[in-house]
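Q: The sequence and its predicted three-dimensional model are supplied below.
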Amino acid sequence: MTTLDPTPSHADAAVPLHARSRSIPLSDASDLLALLPVSAHDEVLSWVRKGEGVIGWGVAASYETSGEDRFEAAERWWRETADAAEVEDAVDQPGSGLVCFGSMAFAADSDIPSRLVVPEVVVGRRGRHAWVTTIAAADDPPASGTDERLGPQPEPAAPQAVRFSDGELSAGSWAGAVDQALHRIADDELDKVVLARSLDVDSDVDIDPRWILRRLAEDYDTTWVFAVAGIVGATPEMLVRLERGLVTSRVLAGTIRRTGDDSHDLALAGSLARSSKDLEEHEYAVRSVADALAEHTSSMNVPEAPFVLHLNNVMHLATDVAGVVDDTSTSLTLAASLHPSAAVCGTPTAVAGEVIAELEQMDRGRYAGPVGWMDAGGDGEWGIALRCGVFTSPRSLRLYAGCGIVAGSDTASEVAESDAKFLPMREALSPRG
């Protein structure tokens, strides 16, 4: 494994890598998550939705960075790593060839560094194509036994004796923070702020991240199920996808909890689509994304009205923004330009960030930051790290959930919404009957 100095001035110390991608039968990648071998909790890598995407394991190279220039430093390291690499790619699909997985810190002053990870082995599937990529230092042999390891791996064990406890703030204390935010909005200090709370998870035995990924994929198949450097979750929000010059971004803001009764949920979807409070929150988020992408695109399509995205536990107002990139931006460059959007921070951004730092009383770390993957040419997919948890040890995680607060928000409803957003991870950590 090659771990590189996180100091930007040492980015030119990248060890040359060799990546080789070859096609495999679709049947060998029929269940990507089942191919993940038993690994340390921070070496499991995933970006999968509806059975397609990329997974990885092992660490051929990695990079850590912090601070205001974390995106620029990560971008620089990846460009130099990709330029120095030898790549044999007979597949030519998004996610083949040399790729890295990444997870970026939400705030510049976070004590938790951002991470880029280049796996030793990547397996991908897209449409009628499936492939395996092996990556190693150019003067080292590729990972051994790759063919033998592409079959189903040992089943992950269910978590045992899982206990949940409040993070820095209890639900009641967090409700008080929401009240304070509403007072500031009423005083015209800001228009919107997204406040998050946390739950701590402890177990008597090691928690297998593969168990969590499989449960999330089963229960929330319309989300992107991700794992990078110890953060694991299922995000419904595609921050940015860049593929051959076309950029797309899915904006989610405005949420209502589902009841499980189809007719009732249909009525709730209608009320969400008409809610002035939720439409206002959504408009802030869409505007922040469109304004940021406009600097990098020659044309852009922004739908006039959102649609309602139905997930298993909640429904969101959603808008898909698309544009044609007219500069040399990579997917990480675009993700940096969009972060933090109003969907995870607020409006105005600077004021909302200050309110978050004061009222949440916690370091978000890589929660609500960009998470995803990128190839050697800069194309890739970056979501927002939502509905997720971060391993703090092999037997413990911290879970996060946040809600957008605007004028008209009801504190009790926001607490209920945050509880609903914890549900995917809480259920994924529960044994199945």
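A: Happy to help now that I have it. Numbering: from 1, shown residues only.
Q: hey, let's count contacts and neighbours off CA atoms from now on
A: OK.
Q: Just to be sure, Glu283 is in a strand?
A: No: counting by DSSP: H, G, I helix; E, B strand; the rest coil, one finds Glu283 to be helix, located in no strand.
Q: this is the other structure I want to compare:
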Amino acid sequence: MTSLPAGRPAPAAAAAPLVARTVPLDPALAADLIAVLPSGTATAPCSWVRRGEGLVGWGRAASHVAHGADRFAELSAWWEGLVGPAVVRDEVDLPGTGPVAFGSVAYADGSPAGGTLVVPEVVVGRRGGRAWLTTISAGPSVAAVPGTVEVVAQPVPPRPVDVAFSDGALEPGAWERAVATAVERITAGELDKVVLARDLGVTAHDAIDVRWLLRRLAERYDTTWVFAVDGLVGATPELLVRREKGLVTSRVLAGTIRPTGDDAHDLALAASLARSSKDLEEHEYAVRSVADALAPHCSSMNVPEAPFVLHLSNVMHLATDVAGVLVDDTSSLRLAASLHPSAAVCGTPRLVADEVIAELEHMDRGRYAGPVGWIDADGDGEWGIALRCGAVDPQDPSRMRLFAGCGIVAGSVPADELAESAAKLVPMRDALTA
């Protein structure tokens, strides 16, 4: 177990033990998890849902924010200190029952966004035909009797009105020039790969209701993990790490092509993607970085020799599922820390790629491209990479920033990378304007 740096005390947990109660729930009531989220501020909803299964939560029983290079260790220590003495009554006993925290962590050590863990007051989960309800409290009050919490579908939230988009840190032409500079650095041998991101500004007439975005994303992108944590919302296709009962898995994506909508043509495009030396090279770097990071924690690992093509509604990716058997008690959050940042969002070599990112992107990624997901009291959980996402402005909830990034290697063409980034912005743009 990773410890905090010498001389730095672990953050204090709640003054009184956390109290959590989980009871079975009629699966019909949780048939649409996102629909049961009540109205609230942009930071209120928590979500981790894929194909109708997962977790949603609301309210705030406890939370913690950490900054700097030690943010993962500080968040982990806080969570472990919180759930260690917790009083838990769990009648379901599945990963994701009992006390649960949703989290998202900034990409860069120096980002003011830091990292956040949120423990909701109410969590509703659904998995494999079973559903449950958990209520959580911290302090002298006792967790509410779950039967007194009403779980019903809420009215459809209002759609954003008068949505407008604007260039972010770099306008498209300037971003293409940044890509060209990166290709020059790679060709010169300074590095093998770098991931460059760009952002878009969003304004709406009124506060943006995150629940609207979650519903639209879940409808159109049900093969992704639709997430929300503290105002960060999106639909990621990339599972950074899942820890469940001693098994560790990770889905690595790198290498992208945009489908046309013509089935025959798209089959040919998928075949060309699977043979593309540029995309295979990019993918190999990403897979290797994940396998190397997981290896110290696993007794055996399965790393397929060749990727498969993952078909999403707006893009196709080269994908590889890496699996291993855990040999220690490292939690899912600590595993996510060991994997971050992978070559899929940073590059190779990592330190050089990070320097190039800082020089060429001209923006703070915030929590974009950082881990996002959940953890339970046993340390099990799922953490994705915050992709295809946007962050609501905490000072003005009628504003957002959207993000997209592309892996740049020697064969990258700036105009093609710009088109790829535009495709990756489509899920959030469509959700805002549907």
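A: Ah, there it is. The structure presented is a predicted model; accordingly, all values stated were derived computationally and were not measured.
Q: Please state their TM-score.
A: Overlay of the two chains. TM-score (TM-score structural alignment, normalised by the length of structure 1): 0.96; 425 aligned residues with a Cα RMSD of 1.3 Å.
Q: For the residue nearest to Asp199 of structure 2 when sequence neighbours are not counted, I want the exact helix or strand it lies within.
A: Distance criterion Cα to Cα, 6 or more residues apart in numbering; nearest residue to Asp199 of structure 2, sequence neighbours excluded, is Phe403 at 4.5 Å. If you go by DSSP states H and E, Phe403 of structure 2 is part of strand 399-408.
Q: And that strand against structure 1, how far off on average?
A: Comparison of strand 399-408 of structure 2 with structure 1 after fitting gives an average deviation of 0.2 Å (mean Cα distance after the TM-score superposition for structure 1).
Q: Find me the equivalent region of the helix or strand following that strand in structure 1.
A: Following strand 399-408 of structure 2 in sequence order, the next helix or strand is helix 414-433 (DSSP H and E). Here helix 414-433 of structure 2 aligns to structure 1 at residues 411-430, judged by TM-score structural alignment.
Q: Now do the matching stretch: distance to the chain's middle.
A: Distance, stretch centre to chain centre, for stretch 411-430 of structure 1: 18 Å (Cα atoms, centre = their mean, to the nearest Å).
Q: Need the contact partners of it.
A: 158-159, 162, 171, 174-175, 178-179, 196-197, 211-213, 215-216, 219-220, 233-234, 255-257, 313-314, 387-389, 399-403, 405 (Cα atoms under 8 Å, 6 or more residues apart in numbering).
Q: what helices or strands is the strand holding Phe403 of structure 2 leaning on?
A: helix 172-187, strand 193-203, strand 389-392, helix 414-433 (3 or more Cα pairs under 8 Å, 6 or more residues apart in numbering; DSSP states H and E).
Q: which one in structure 1 is aligned with the residue nearest to Asp199 of structure 2?
A: Counting by TM-score structural alignment, the partner of Phe403 of structure 2 is Tyr400.
Q: Let me see the contact set for that match.
A: Per Cα under 8 Å, 6+ apart, neighbours of Tyr400 of structure 1: Ala196, Arg197, Ser198, Leu199, Tyr367, Leu386, Arg387, Cys388, Gly389, Phe422.
Q: Cys346 of structure 2 now?
A: Val194, Val195, Leu196, Ala353, Asp354, Ile357.
Q: Same check on Ala228 of structure 2?
A: With Cα under 8 Å, 6+ apart, Ala228 of structure 2 has these contacts: Pro45, Cys46, Ser47, Trp48, Val210, Leu214, Gly234.
Q: Report the central residue of structure 1.
A: Ala385 (3.2 Å; Cα atoms, centre = their mean).
Q: Can you give me the distance of it to Ser288 of structure 1?
A: 18 Å (Cα to Cα, to the nearest Å).
Q: With Gly378 of structure 1 instead?
A: Distance from Gly378 of structure 1 to Ser288 of structure 1, by Cα to Cα: 23 Å.
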